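Q: what shape does this take:
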Amino acid sequence: MGTWDIGPFDNDAAADFTYAVDEAQGDRKAEVLLAAFREVTETGEDFLDSDFAAKAVAAAALVAAQCPGGDPVTTSYGPDEAVPPLPVELRPAAVAALDRVLGPDSELLELWEESDGTEWKAGVQRLRAVLAGPAGATEPGGPAVASRPE
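A: A predicted model of the protein is given here:
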């Protein structure tokens, strides 16, 4: 996996994933995000591939951007198109996926731990906190995620 920084979109798998998000029509974008979460959570106790984990982290960042306290997605590696308001039901799925990414048998976590991934892990934990927060877990979708700057 090519990785150039610690952000949710700063790797090849996540950058490629945003293409799938852009290709999905309006309300189908939520289905693309949910599929990324399920790829991670439905692996059971199998070793979690880093590419699946990276896509789930990127998907979680898109959901978190619409939660109170979430950071907007403004990186050039994020989706080109604005993401419409997402259903709040995606938030628990995102939390479960991030728990799996940060848990045992996660290749992505192992790779980051080999190179002192303290900041990366803290960033993923912040995403999780926003998604699981009391306001973030109960309020309807917020503003659309910003598109890439030109």
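Q: hey, let's count contacts and neighbours off CA atoms from now on
A: Fine.
Q: the helices in the chain, which residues?
A: Along the chain, the stretches classed as helices by DSSP state H are 12-23, 28-41, 50-64, 90-101, 107-114, 118-132, 134-138.
Q: residues of the fifth one that come out buried?
A: Neighbour-count burial for helix 107-114, with 16 or more other C-alpha atoms under 10 Å as criterion, is recorded at 107-110.
Q: of the residues you listed, closest to D16?
A: Using C-alpha to C-alpha, L108 comes nearest to D16 of the buried residues of helix 107-114, at 16.4 Å.
Q: residue contacts, the closest residue to the closest one other than its chain neighbours?
A: Leaving out its chain neighbours, the residue that sits closest to L108 by C-alpha to C-alpha, 6 or more residues apart in numbering is S50, at 4.4 Å. S50 sits next to 1, 106-108 when contact means C-alpha atoms under 8 Å, 6 or more residues apart in numbering.
Q: alongside the first, I'd like the structure of this one:
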Amino acid sequence: MGTWDIGPFENDMAADFAYTLDETAQHQREDLVRATLIRTIQALDYLESPEGAEAVAAAALIAAQCPGGEPISTSYGPVEALPTYSDDLRPLAVEALDRVLAKESELAELWDETTNGPKWRQSISRLRTVLAPESGPQEGTPFGP
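A: Sure, this is the predicted structure:
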């Protein structure tokens, strides 16, 4: 996977996800984001890096619409207009991010092998805080740190 920065769309898989989202009919874009999050949450064993990168990108799209969320300003993100996402996607995005940070996650392992690993984890934590400002990472959950 080509990665050039820690941002949610700063890797090949997330950029490809953005392209797929742009190519998806407007009325089906929320369904694509939802399916991406659910696929990540339901990964039973090891979460592969491409799925993790797509989940982070999907969560960033939802967070961008939340109070305090940062807009997606990179040229690698979606170009087409996005729907206003349903509020019920927020807890799914949080759960998906927790899964991406879990022990059995290739994306987390790959980042932890770099000097930017802590910075990447902080960026995921900021996304999570925007999505669920009243809670931090959940200790004791199957996907908690």
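Q: TM-score for these two?
A: Laid over one another, the chains give 0.89 as their TM-score (TM-score structural alignment, normalised by the length of structure 2), with 133 aligned residues with a C-alpha RMSD of 0.9 Å.
Q: tell me which two of the contacts of S50 of structure 1 sit farthest apart.
A: Distance extremes for the contacts of S50 of structure 1: the farthest pair is M1 and S106 at 14.2 Å, using C-alpha to C-alpha.
Q: and those two? which has more neighbours close in?
A: Legend: neighbour count by other C-alpha atoms under 10 Å for M1 of structure 1 and S106, higher for S106 (20 against 12).
Q: isn't that one right up against R100?
A: Yes: counting by C-alpha atoms under 8 Å, R100 is a contact partner of S106 of structure 1 at 7.2 Å.
Q: please name the residues that touch D22 of structure 1.
A: By C-alpha under 8 Å, 6+ apart, the residues touching D22 of structure 1 are 29, 79-81.
Q: and if you look at A14 of structure 1?
A: A14 of structure 1 makes contacts with 8, 51, 54-55, 57-58, as judged by C-alpha under 8 Å, 6+ apart.
Q: and the gap between it and A54 of structure 1?
A: Separation of A14 of structure 1 from A54 of structure 1 (C-alpha to C-alpha, to the nearest Å): 6 Å.
Q: any common contacting residues for the two?
A: Counting by C-alpha under 8 Å, 6+ apart, the residues touching both A14 of structure 1 and A54 are P8.
Q: can you list contacts of stretch 108-117 of structure 2?
A: Contacting residues not belonging to stretch 108-117 of structure 2 are listed as 6, 100-103, 118, 120 [C-alpha under 8 Å, 6+ apart].
Q: and the two most separated of those residues?
A: Most distant of the contacts of stretch 108-117 of structure 2, by C-alpha to C-alpha, are I6 and K103, 19.1 Å apart.
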